[in-house]
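**Student:** Sequence first, predicted coordinates after that:
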Amino acid sequence: MEQMADEELCVLAASGNRMAEELLVTRYNRLVRTCARPFFLFGGDSEDLTQEGMVGLIKAVREYDASKEASFRTFAEICIRSRLYSVLRAAARDKHAPLNQSVPLDTPFFDSNSYTSGTNNLAQRNPEDDLIDREHTAALLSGVRKQLSEFEAKI
């Protein structure tokens, strides 16, 4: 299998041969990294882009059609770059920014401040810490109430 051409391996991969698919992914790993290198994904790292490029490569392996008279390498590069561009466009839309940048209004029960240093026993909690926590919570709620409209405050 190692000596087979890429186009032949694509035919085998399309028929369900996992080894042919894995061999093509291994051969074109460097191409994926080369295509992903010049891009930057805010909130991600280079490995995220490499993984997305790999998704494009796998799509190319599964959808390659030799009758279109293009080499597999050309088709793979187009699929990889298309996948990277679509991921970058989706990230630039900032569609999920309100969800990603929101701050919860209530503190979870098992917050790191709910225990004394090094102990997990609530019975050993310092009363002074409880008072400070209550004052802090009251100040937070007061600040939030000032930001709410009349309608929001009713709810």
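**Tutor:** Noted; the coordinates are in hand.
**Student:** going forward, measure contacts and count neighbours with C-alpha atoms only.
**Tutor:** OK.
**Student:** Next up, the contacts around Tyr28.
**Tutor:** By CA atoms under 8 Å, 6 or more residues apart in numbering, the contact set of Tyr28 is Leu57.
**Student:** Distance of it relative to Arg73?
**Tutor:** 8 Å (CA to CA, to the nearest Å).
**Student:** all helices for the protein, in order.
**Tutor:** Applying DSSP state H to the chain gives helices spanning 6-14, 18-27, 29-36, 46-63, 72-93, 97-101, 127-147, 150-154.
**Student:** Pull out the buried residues from the second one.
**Tutor:** To tie it back to what came earlier, the one meant is helix 18-27. Ala20, Glu21, Leu23, Leu24, Val25 (16 or more other CA atoms under 10 Å).
**Student:** dropping in the other structure now:
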Amino acid sequence: MSEPGKNIINDTILSSAQSGDNKQTEALIRQYRNVVEAIAAKYINSPLEYDDIIQEGMIGLLAAIKTFNNSKGAQFKTYAQTCINNSIQTALRKFNRKKDIPIGSVIEYAEEEIPEENGVISAEDYYIAGESVSMLANTLKENLSEYENEVLRLHIVGCNYSEIAKRLSKTPKSVDNALQRIKKKLSTVNLKTDKYN
């Protein structure tokens, strides 16, 4: 059985996804979903629901796709793991601030368990990954309606159009329209800045 995300990322697919090709972005999300799930499993004893952990991990994966720069020397999988982990940890810290639950030990355990394959990520890339996740999360909150956020959340955790429609008491066509709007908004998100390139 192959390891999660072991297939080497195709530079053409990644480049197309970074240029706004939604089909290629979805292909990468499908390919790396098991990486998100493997990292999310390390947080199974955290106060967050598993679906919420997966959602935060997927936001991290989207940030990785948007901001990865192969000229930095790190492999995409290593960078994606960092973004996914940072996204989940950010959500846990926010939850912790609201509930006053100590989660430092959960984060430390998860960090120890995540291997950094194919090279070590640089301090600069680690910082960029964290900043990118925060920027993407804020952009989603600012630009998506409450309905679109809920559709995206359910889509990210693996619900199909019919399941989303049923849960939200909407038609599959309404869900499809919402996802098209979300994809359009995501394609215009530019997380890269001169500071990071």
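**Tutor:** It's in. Keep in mind that what you see is a predicted model, and the values were worked out from it rather than measured.
**Student:** Superposed, what's their TM-score?
**Tutor:** In this superposition the chains share a TM-score of 0.55, using TM-score structural alignment, normalised by the length of the first structure; 94 aligned residues with a CA RMSD of 2.3 Å.
**Student:** and Leu186 of the second structure, how many residues sit next to it?
**Tutor:** By other CA atoms under 10 Å, 19 other residues sit near Leu186 of the second structure.
**Student:** okay, the helix or strand containing it sits on what stretch of the first structure?
**Tutor:** Using DSSP states H and E, Leu186 of the second structure sits in helix 172-187. Taking TM-score structural alignment as the measure, the first structure aligns no residues with helix 172-187 of the second structure.
**Student:** Please say which position in the first structure Ser71 of the second structure maps to.
**Tutor:** Using TM-score structural alignment, Ser71 of the second structure pairs with Ser67 in the first structure.
**Student:** In contact with Cys10 of the first structure, which residues?
**Tutor:** Ala20, Glu21, Leu24, Val61, Arg62, Tyr64.
**Student:** same thing but at 7 Å, please
**Tutor:** Shown in contact with Cys10 of the first structure (CA atoms under 7 Å, 6 or more residues apart in numbering): Val61, Tyr64.
**Student:** Mind telling me what it corresponds to in the second structure?
**Tutor:** Using TM-score structural alignment, Cys10 of the first structure lines up with Leu14 in the second structure.
**Student:** ok, now Thr26 of the first structure?
**Tutor:** Superposed on the second structure with TM-score structural alignment, Thr26 of the first structure falls opposite Arg30.
**Student:** quick one: Gln101 of the first structure from Lys95 of the first structure, how far?
**Tutor:** 12 Å.
**Student:** burial count for Ile54 of the second structure?
**Tutor:** Neighbour number of Ile54 of the second structure under other CA under 10 Å is 26.
**Student:** That one touches Ala41, doesn't it?
**Tutor:** No: in this structure, Ile54 of the second structure is not within contact of Ala41 by CA atoms under 7 Å, at 9.0 Å.
**Student:** Give the aligned range of stretch 108-127 of the second structure in the first structure.
**Tutor:** Against the first structure, stretch 108-127 of the second structure falls on no residues (TM-score structural alignment).
**Student:** Next: stretch 139-157 of the second structure.
**Tutor:** Under TM-score structural alignment, there's no match for stretch 139-157 of the second structure.
**Student:** Now do the buried residues in that stretch.
**Tutor:** So, applying 16+ other CA under 10 Å, buried residues of stretch 139-157 of the second structure: Thr139, Leu140, Leu144, Glu148, Asn149, Val151, Leu152, Arg153, Leu154, His155, Ile156, Val157.
**Student:** what does stretch 3-16 of the first structure give?
**Tutor:** By neighbour count on 16+ other CA under 10 Å, the buried set for stretch 3-16 of the first structure is Asp6, Glu7, Leu9, Cys10, Val11, Leu12, Ala13, Ala14.
**Student:** Verify the stated contact: the first one with Phe72.
**Tutor:** To tie it back to what came earlier, the one meant is Asp6 of the first structure. Yes: using CA under 7 Å, Asp6 of the first structure is in contact with Phe72, at 6.4 Å.
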